[in-house]
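In: The following comprises the amino acid sequence and a computationally predicted model.
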Amino acid sequence: MSMKSASTLASAALILVLLAGCGSAAKPGAIAIDGPEQAVALYKQSCIRCHGTDLKGRMGPETDLHDVGARLSEPEILRQIEQGGARMPAFGERLTAEEIAALSSWLSGLGKSE
């Protein structure tokens, strides 16, 4: 077997291995996030890109939402969603006041001890 053929075969095998793992990855539409239906739907539509399918965040530790309710009050979360800040864009013109309130209410409960 020539060196070029071996390299091509190894590349093909690597691609197959990588593709085999794709089927087990959660797809954005199929993620399981616990919360009110409207809030979770809004999260999937507007927040998942930066905050991830697991709420852990993709843009650094400040984007981890697991304990956001322990760090910020509901009015602070509402203001953050509405006005943005730091690296977060404002959603006040993209979402309705009702949608922002639904997200804020749900997120403010995350990370609070019961």
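Out: Alright, I've got the coordinates. Numbering: from 1, shown residues only.
In: switch to C-alpha atoms for all contacts and neighbour counts from now on
Out: Noted.
In: and Met111, how many neighbours does it have?
Out: That one is not Met; residue 111 is Gly. Neighbour count for Gly111, taken as other CA atoms under 10 Å: 14.
In: Got another one to weigh against that:
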Amino acid sequence: MSPLRHGVLALLGGLALIGAGLAALPQVAAPEQRERGAAVYAQFCAGCHGTALEGRSGPPLGATGHAWQHADTALARRIARGGSGMPGFGTQLDAAEIAAVLAHVKAAWPAGLRAAQAALPTEESAALAALLRDPAAALPADCGPGG
């Protein structure tokens, strides 16, 4: 990773800390959930993403990667459905196991990255914001008055 990218990541993490305030930092999940996530991760994820989240044949998931730039819903969907060369695990893992894997991964992130990731808009609010930015966008007919 380039020094510039490290600097940008550090700046983003620092800005997130300032913006969120130390009291609002997302807490690391309970030890039991992280332990369950570590076991599931070791079985299903470490082969591609590395035992230390460093990435092998798959991208890194630790602080040097970009998983923290995606909301939990998007990360959970990627685990369940797959995509971009990653197989889906939705038939092998239930929602609690997927949440535990995310807890395990997120526990390895520095506090600033956890805060920045927690502040990301959900997919629904991001889609609405994109719609509102598009001057040519129109709401569906059944969305207006009387619809």
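Out: Nice, I can see it. Keep in mind that what you see is a predicted model, and the values were worked out from it rather than measured.
In: What would you report as the TM-score here?
Out: Aligned and superposed, the two chains score 0.59 in TM-score terms (TM-score structural alignment, normalised by the length of the first structure); 78 aligned residues with a CA RMSD of 2.2 Å.
In: For Met88 of the first structure, give me its contacts.
Out: By CA atoms under 8 Å, 6 or more residues apart in numbering, the contact list for Met88 of the first structure reads Gln80.
In: Looking at the second structure, name the residue matched to it.
Out: Using TM-score structural alignment, the equivalent of Met88 of the first structure in the second structure is Met86.
In: Excluding covalently adjacent residues, which one is nearest to the spatially most central residue of the first structure?
Out: By CA atoms, centre = their mean, the first structure has its centre lying nearest to Gly52, at 2.0 Å. Nearest residue to Gly52 of the first structure in three dimensions, chain neighbours excluded: Arg58, at 5.9 Å (CA to CA, 6 or more residues apart in numbering).
In: Quick one: residues contacting the one you found.
Out: By CA under 8 Å, 6+ apart, Arg58 of the first structure lies in contact with Arg49, Cys50, His51, Gly52, Asp64.
In: I'd like to know how far it sits from Cys50 of the first structure.
Out: Distance of Arg58 of the first structure to Cys50 of the first structure, given as CA to CA, to the nearest Å: 5 Å.
In: Then Ser11 of the first structure?
Out: As for Ser11 of the first structure, its distance to Cys50 of the first structure is 32 Å (criterion: CA to CA).
In: Look at these two and report which has more neighbours.
Out: Neighbours per residue (other CA under 10 Å) separate Ser11 of the first structure from Cys50, with Cys50 holding more: 17 against 12.
In: Now which residue in the second structure aligns to the more buried one?
Out: When the second structure is aligned by TM-score structural alignment, Cys50 of the first structure is paired with Cys48.
In: residue boundaries of the helices in the second structure?
Out: 3-20, 31-44, 46-49, 72-81, 95-107, 111-118, 123-133 (DSSP state H).
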